[in-house]
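*Asks:* What follows is a predicted protein model with its sequence.
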Amino acid sequence: MSGPPAIVSSEGYVPGVNEPEQIICQYLHMTNSMGCSWFGCDVSAFSLPLLMLQLSIIFVVSQTFFYLLKPLRQSILSCQLIGCIVFIWFVRLDNHLLNELFPESGKLVLDTFANFGYFLHVFVVGVQIDTNILKSVHRHMVLMGCMSFLVPYAFCLMCLMSLPNFIEVDDVTYHTIPFVAALTSMTTFQAVTSTLSDLNLLNSDLGRLSCSTALVTDLCSYVIALALTTIGVALERQEWKPFENIFWIVCFLISMVYLLRPFVMWMAKRIPEGQQIKESQFLVVLVTVLICGLLSECLGLNASFGGFTMGICVPDGPPFGSALVNRIDWMATNILVPAKFAICAFKVNLKSLGGDNVFAGLITEVFITLAYLAKFTSNFLLAIYFSVPLQDAFHFAMIMCTKGIIDVSTFSIIRSNEVVTDQQYSLLILNMLLVTGSTRFLLWQFYDPSTRYRTYKRNSILECEPGDFLRMVVCIHNEDNVPSMINLLEASNPSGKQRIEVITMNLHQLEGRASAILIPSTEIEKIPSAQSRVLQICKAFKYFMERYNNSVMVEHFVAMAPYRSMHEDIFTIAINKCANIVIIPFHKRWAIDGSIDATFPGIRSVNQNIMEKTPCSIGILVDRGQIGGPKSVLTRRTEVFHITQLFLGGADDREALAYSCRMAQHHHISLLLILLRPNHTDVELTTEVHEKRLDTEMVDRFRMECKGRDIFIQEEVAKDSVETVHLLRAIEKGCDLFIVGREHGYSYSQLTYGLSEWSQCPELGGIGDLLATAEFTFSVLVVQQQPVKTVNFAGEQFTFAK
C-alpha cells in the first residue's frame, strides 16, 4: 500500500471580484483515513478525523469555560464564545499548532457544520416562540419595542452627521458606523428569553414585559434593515430588481403562513392525546425545514431565515413542539453551535485594536457606547412613563441591551460581507460580551422579584373575617390532585356563613416554548396541548361549585412555566386575589399498598420556593388516599371523617387550628385536638410569654366556636422528641387526616429536637416530615402561616409581612 502524498493541500491567492481571494486545493480522497494511520499517516490530514478533533476540542473548551464562569451567572452561549476567543488567541501564538488544529483546508468543512448547527438552533428558537404573544402585546409595548431600536439608531446617525464638523474621520469608518449603530441597537427575542430563563425571571412581571417588547424590537429591526438595504441597493444600482426580490420573499412568507402552517397544525392534531410524535412526522418536519432553508438561500437570504420561519409555523409546546426541541436542541446547541462560535472567534482580531487604526477604533467604540447608552436611556424613560416601577424599569432597560447567538451570527455575516472592518467586528463582539455579562451578573445580584410580595398586612386564615370569603389558591399538577383537593375544600365546610372563594391553578412545566404563560381558563385555546386536561378539571370543580350554590365561587387559571420559577405565577395570583392560604400537593405519590409510587423533584422545588417566599399562609397536602379516596368527605357517607390536630404552639400551629375550626363545624367531621406540652421549661423570654398568651387565646377561641360540635380535646405531656414520636404512633389508628403546623414555638423545641437531623423533606418541618414517612398511613396537611418582620424606625415599630 502506497503511503499518503507528501502534500495534502495547497493554497494561494487568485483575482477576486473586489480583491484577491484565497483558494485552497485538496486531494479528493482525503476525507476518511481508512486505517492508514498504521502506516505512519497523519490522521488529522483527512477532513473527517480533523472535523471530529476540532468539534471535540471546541466542546471541551466551551464546557470548561462554562464551568469556570458559572458562578458569575454567564450563559452557556457567552461562555462558548469567550472560551473559543481565548483558545484561538492561545493557539495563534504557535503557527505550527494553529496549522495542525485549524488548517485553512479544514475551515470550510468546520464552517459548513457550524452553519448547519446554527440553522437547526434557529429553527428550535422559532419553534419555542409563542405567536400568541403578538395578540396580547399592548400598544405601549409596541411603542417601547419600536423605540428601543429607532432611538439609539437615529441618535447615532445624528451624531455621525455632525461628527465631520469637529474631527476628521476616514471614509471607511464614516461609511461603516451606521451599520455598527444598527447592530448595536438590535435586541433579539432569543437573547432576552435566554437571559430571563437562566436567571429564573421568565414568568415574572419584568420577564413578561421584556419578552413582549423584545419580540416587537426584533421584528421592527428586521423590517427596517430589510427595507433600508433594499432601498440602498436600488439607489446604488438604479434598478428595481431588489424590490422584485422583496415581492418573492413576501410570497414565500404568505405560502408559509397559509399553506405550510395549516398542514403542520393538521399533522399535530392527528397525534392522539397522551401520545408522542411519530417518527414519520418528525422526518417530514425535518425535511421541510431543509427545503425551507434551501428556498431561503435561493431568495438571496440566509438559510437560517427559512429555518426560523418554519419554526414559527410549528405549534409550540407539547406534544409536537416539545418533541422537536428535545430531539434537536441538545445536539445543535452543545455540539454544533460551539463550532459557530469558533468560526466567529477566528474573525476576532485583537491586534486590529492597536497599531495605526487606534483613532478609528476609538471613534467606533464611542458610537457603540453611545448606542448602548441611548438604548438604555430610551427604554428606561419609556418604562417610567408607562408606570413601570423604578427598579423594574432600570432592570428592564438592562435586559433590552443583552445580546445572544443570533446577534453574534449577524455580526459574523456582516463581517464576511466586508460591511464592517475587522476592528469594528472585534469591538462589537467584546462590547457585547461585556454588556451582556455584566447585565446578567447585576440582575442575579440585585434583582429580587419576591420584594413585590412583601405587604403591610398578613394574609392568613386567622385574619379572615367571619363574613368574608375564605380565599384559597389550589395548585394542581395533574389529574390525580383533583379528588383530594376538592374533598379538602368540602372539608373546609363551605356554607352561607363560611363562604369560600377557590382559585385553581393548573400548573404545567414549560416545554417546547420560550416564553411563560399565565392565562385564565377561558383562553385555554392558546395552549392546545393542555386544553383537554384543563377542561376536565374545570368540569370537576364546576360540579363542586354547583352543589354549594352561593357558598362557593371558583375561578380557574393556567400557568406554564419552568419548575424553578413556577412559584412566581402562584404568588402573582395569590397577591392579586388577596388569598388567605395556598394549598399545594406533596411531591410524592403513594401506591395502593402504601409504598411510594412516584416522586416528582420538579414539584418539590416548587414547594420549597413557595415555603421560602410566601405572600400568605401555605398548606402542603400529603394525600395517601383517605381524603381523596373512598373514605372522603365528598362521598357523604354516614361514617365520620376523623381529623386530628396536633397543637404545640407557635404561629403555624395557630394558623392550623384556625383552619381546623372551620373543619370542625362540618356535620360529617370529628376532630381530635391534641394539646402537647413539655413537662418543664426554663424559658422566660418576653417573646415566648407573648406567644404563650396567643396560643391560650387561640385554644379558647376554638373551644367557643366549636362548642356543641363533634370535637375532643386531649392534653398530653412529653419530655423529649422520643415521647413525641411514641404519641404520634399511638394515635395513628382511627385518623384520616392529620393537621400540624410546620414550625413551633421556641419553648417547645425540646419536643421536636433531633427530628430535623434525619429529615428528608425540610419543607414539611420536623413532625410533618416524620408523618410523611412510610410508617404512617393517614393523609397529612402541614400548615405554615405567613411570617412577619418587625422593624424599628424613628422609635416606632412597623410590621411587614415577608
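*Replies:* Good, I have the coordinates.
*Asks:* Every contact and neighbour count from this point should use C-alpha atoms.
*Replies:* Fine.
*Asks:* any idea how far R703 lies from E796?
*Replies:* Distance from R703 to E796, counting by CA to CA, to the nearest Å: 35 Å.
*Asks:* between these two, who's got more neighbours?
*Replies:* Remark: of R703 and E796, R703 carries more neighbours, 16 against 7, as counted by other CA atoms under 10 Å.
*Asks:* The structure to be compared is supplied as follows:
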Amino acid sequence: MSEKLLWSAEKSFSWFLESHPDFVLLFPALPQSCSSSICLGFFFLRTAMSDLEVDLSNGNETEMSRWAFEMAWYGEAVSATGIICEDHPTKLYSSGVWEKMIYGPIGLPFWQYRLPNIELVIVIVFFLWQFFDILFKKLGLVIPKFTSMMLAGLVLHGTMNRTGSVTLHQILQPKHRINMPESLGSLGFTIFWFVKGVKMDIKRIFRSEAKAVTTGIVSVTAPALIGAFLYLRQENRPLQTAVFSTVLLMQSTTPFSGVARLLRDIGINHSSIGRIGLSSSLVSDMLGLVYIFLSIPLYSDKLMAMLIMTMVIVFIVFAFLFVRPAMFRAIKKKREGRPIDNKYIYWILVMLCFSCLYFKMLGQLPALGPFILGLSIPNGPPIGSVLVERLEGFNLGIILPLFFATSMMKIDLGSVKYLFTDAEELAIASLILLIFFVKFLSSAVVPYLFKMPLKDSIVLSLIMSHKGIIELGFYTFAYDSTAIPSKSFTVLALSIVLNSLFIPMAIQYFYDPTKQFMCYQKRNLVNLRDNGELKTLVCIHRPDHITSMINLLEASYHCEGSPLTCYVLHLVELQGQDVPTLISHKVQKLGVGNGDNRSDNVVLSFEHFHRYICSSISIDTFTCIANPNHMQDDICWLALDKAASLILLPFHRTWSLDRKTIISDNGVIRYLNFNVLKQAPCSVGILIERQVVNKNQKKSHSALKVCVIFIGGRDDREALAFAKRMGRNDNVILTVLRLFPTNKSNEMTGWDQMLDTVELREMMHRNSGGKSDESTTYVEKEVLDGTETSMLLRSMTCDFDLFIVGRSNGMDHEVTSGLEGWSEFEELGILGDFLASPDFPGMTSVLVIQQQRSVAS
C-alpha cells in the first residue's frame, strides 16, 4: 500500500508541475527531483494519518493538487481530517508587487502572510478602540480604555459574521494556521498581569485601615457563601460544578489589577475613596488567590490535586525566598545614580516566560505564574520602575488590545436570543446578577458601619463590584480549555462589557472628585487674625526649591506671638507602583519603608531650619509618592486635613545661577500648579525666585525690600494681608504701591472697592506690630494704561527684592489694558506674568497669591 501511495503521490505531483510550470520558480536553488522529494515527504507525513489512501489509489488527484498548492504558497497544508503540515522556517512576508506580477492569479495577497497579517490586525484594532475612546471622551463619559478595546472586538465580530467577507475572514481568522493575533494578545495579557504584580505592594495589607480590610474580606466571602449555599440546595442543577465554581469565584473576587486600571482611567485613584478601594481590592485579590489555590481539588482527582498544589507552593517559595533576595542584592550592587544593569531585566523576562510555561504545564491559568513572579520583584525604583517603563506603554497601546479583540470575537452572538429560554444561559445570567447584588450590598454596608457617608459607601461598593481585565482572562482560558461552553462564555463576556460600561457612569454620577476639597470655613489670610496662627503647606519638587521656600518662610515670620506652622510636602513621581503613598516623617524615620532616600535632603534641611534658625516655627514634613497628573489631589487633601490657610508652590521655571537664563521649563509642574489653583481649599501662592529672598542680609547689612502692587480685588487684598505679616518683621521694608487710572477717583462705590479702601486705610493708620511708620510706605500712582504701568514697574525693578501681587490683579482694568495680549502664563495673572517674564529687567523675585476661591455652604 505504501508503494502505491508513493506512486500516486509522485504521479499527482508530476501532473501538478505540468499544469503549473511557475511552481518550479518557487525552488530556484533546488532541482526538480529534490523539490519533489520535499513535497512528497510532507505529503507522506500528512497522508499517513488520514483517509486519503483510497482516493489516491483510485486516481483522485484533486486533493493532492490542492495540498501541493497550499504547501507552495502558504507554507502549510491541512487534510480533510484536520492534520496540518508546515514548512519551516515559514515565509513571514510577501515578495511585494513582484509576486503578483510574476505569478499572476496564483500569487497570494499580502495579508495572507503572517507578518503583514498581524500588523494589519494591530492597526485595525488600534483605530477601532481609539475611535470608541475618543467618542466617549467627546460625550463626556469616563469609560475605561479596556472597554473600548472590547467594543472594538465586538464590532469586528459582528462585521465579519454579517458581511461574510472572505477577505475579512482571512485577515482576522486565518485559514488553518496558528492565530497569531490571539497568541500575541495572550502574551499581552500575561505581561499586563506581570506588570500589575510588580506594581503591587503586599505589605500595604498590613498598613490598611480596618475599614478597607473588612470591606475586602466581606465583599468576597459574602457572595461566595450565599452563592454556594443556594447552589447546594438545588436539586436539578443546570450548571456543571466546574462552570459554577469558576463563575462564582471570579464574580465574587475583586482583582486589584482591574480596580487599579479602572481608577486610573477614570482619574480618582488619588482620591480618598480611590485609596480605600485600592486597599480593599488588594485584600480581596489576595483572598481570591487563596480561594483559587484551595479550589484546585475541584478540577482533578486528589492525588493530582495534591501534586499541583505542591508544585504551586514550590514556585511561590522559589519566587519569594530566592528571586526576591536576589533582586535586593542586585539593587545593593547598583551604583548610586546609575540605572539597573540590563542583564537583570533580561533574566526577569526569561523567568517570566518559564513561569508562564510552568503554570501551563500544571493546567492552571498561565498568567498566574508571571503575576506571582511580579509580586516577588521589589516595586518602585530601580527595578520595578524600569520594568514598568519598558513594558507597560507598548503593551497597553499595541499588544493588549489584541487580547480583548480576539476574546470578544470568540463569542456567539446568535445564542443571546435564547437567553430566557436556554436553562444554562439563564442560570449563568441569574448567578451573575445574584452575586453582583450581594457583593454590592455587602461592600456598601461595611464602610457605612465604619461611619463612611452613604454616598461614598455606594461609590466604594460600585468600585468593588467592577469586572474587567482579569475576569475576562480567566473566562477566556476556561473557554479555550473547554471548561466553559460557548454560550456560557458569551453571557459572561457580554456581562463584563455591560459592567465596565455602566459602573464607571454610575461612579461618575455619584462622585464628583472636584467637590472633595470643598471647605466649610474661610481659610485665607484676610480673615486670619493679626496674631493668629498661620498654617502653610510648602510644596517641594526639586532640591533647588528648598532654599527659596525656607527664605520666604523666614521673611514672613516675626515673633512667637504670631505663630507659624509649616507643613512641608516633598512631591515624588510614582514609578513602578499602583498605589499612591503619603509618608509622615514624624511617624516614619528617614529611608524606612519608602525604599529610597529621596526625601532625606528635604527633611534634614527643614529640620536644620527649625533647630538652628527659627526654633519657634513648627515644622512637619511629608513625602507624597504619586502620579504627576494627580498630585494636586494629594496637595489639596493634606491642606484640607491640616486646615492650612496658604499653599506655597514653586514656579515651573528654573533660572541659572546668574538668574538671567532659563535652564528648566517643567510643564508637569505648571500643570500641577494650575490644577491646585482650581481646586485648593485655601489660598495659594506661587513663588518665582529670581533673587534670593532672605530677611537676614548679613553680608550687605541691608533689609529685605518688599513691594506689594495693589489695584483692587480679593486677590490683591490677600496679597496685602500676606505683605502685612512680612512688614511686621524688623528686617523687612514694605512698600504698598496702589495704581489707579488717570482722571478717575480712587474712592470707589462698589462692594469690592469699599473693602479695598478699608484695607488700605487700616494699613496706613495702624502701627505695624510696634514698628515705626518708616518701615511701611504707601504710594499712589496714576497711570493711563498698561503701557504706563509697564514703564513704571520697569523703573522700579532695582529698588526691590520681592514683588507681591494678586493673581487677578488688573484683570479687565484700565491700568493693565494692553498687557493682556502679552500674557504667557495664565496661572500668574497679568502683572505676575509681566514681572516674571525673562524680558523684564532685573532679577526681582515675585510672589503671586490667589485667595480661597469658594466655601461650601
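*Replies:* That came through fine. From a predicted model like this one, the values you see are computed outputs, not experimental measurements.
*Asks:* just checking, what residue in structure 2 corresponds to Q786 of structure 1?
*Replies:* Q786 of structure 1 maps onto Q852 in structure 2, with residues paired by TM-score structural alignment.
*Asks:* Could you check how many residues crowd around A154 of structure 1?
*Replies:* Look at A154 of structure 1: counted by other CA under 10 Å, it has 18 neighbours.
*Asks:* With structure 2 overlaid, how far apart is the helix or strand in which it is found on average?
*Replies:* A154 of structure 1 belongs to helix 139-162 when assigned by DSSP states H and E. Compared with structure 2 after fitting, helix 139-162 of structure 1 deviates on average by 2.5 Å (mean CA distance after the TM-score superposition for structure 1).
*Asks:* what about the helices in the stretch 451-600 of structure 2?
*Replies:* Using DSSP state H, counting those that start in this stretch, the helices of the stretch 451-600 of structure 2 run over residues 454-464, 469-480, 486-510, 544-555, 600-608.
*Asks:* so the last one corresponds to what in structure 1?
*Replies:* Residue correspondence for helix 600-608 of structure 2 in structure 1, counting by TM-score structural alignment: residues 535-543.
*Asks:* By residue count, tell me the biggest helix in structure 1.
*Replies:* Of all the segments of type helix in structure 1, defined by DSSP state H, the longest one is helix 205-237.
*Asks:* Now find how far off-centre that helix is within its chain.
*Replies:* 25 Å (CA atoms, centre = their mean, to the nearest Å).
*Asks:* Tell me the helix or strand right after it.
*Replies:* In N-to-C order, the element after helix 205-237 of structure 1 by DSSP H and E is helix 241-255.
*Asks:* Give me the residues contacting that next one.
*Replies:* Contact partners of helix 241-255 of structure 1, identified using CA atoms under 8 Å, 6 or more residues apart in numbering, comprise T230, I231, V233, A234, L299, G300, T309.
*Asks:* top of those residues by neighbour count?
*Replies:* T309 leads the contacts of helix 241-255 of structure 1 on contacts (other CA under 10 Å) with 24 neighbours.
*Asks:* Show me what it lines up with in structure 2.
*Replies:* Checking TM-score structural alignment: T309 of structure 1 goes with I372.
*Asks:* so its match touches R324, yeah?
*Replies:* No - contact status for I372 of structure 2 versus R324: not in contact, 11.2 Å apart, counting by CA atoms under 8 Å.
*Asks:* what's the nearest residue to the alignment partner in structure 2 of K70 of structure 1 if we skip its chain neighbours?
*Replies:* In structure 2, the residue paired with K70 of structure 1 is K137, using TM-score structural alignment. Once flanking residues are discounted, K137 of structure 2 sits nearest to I143: 8.0 Å by CA to CA, 6 or more residues apart in numbering.
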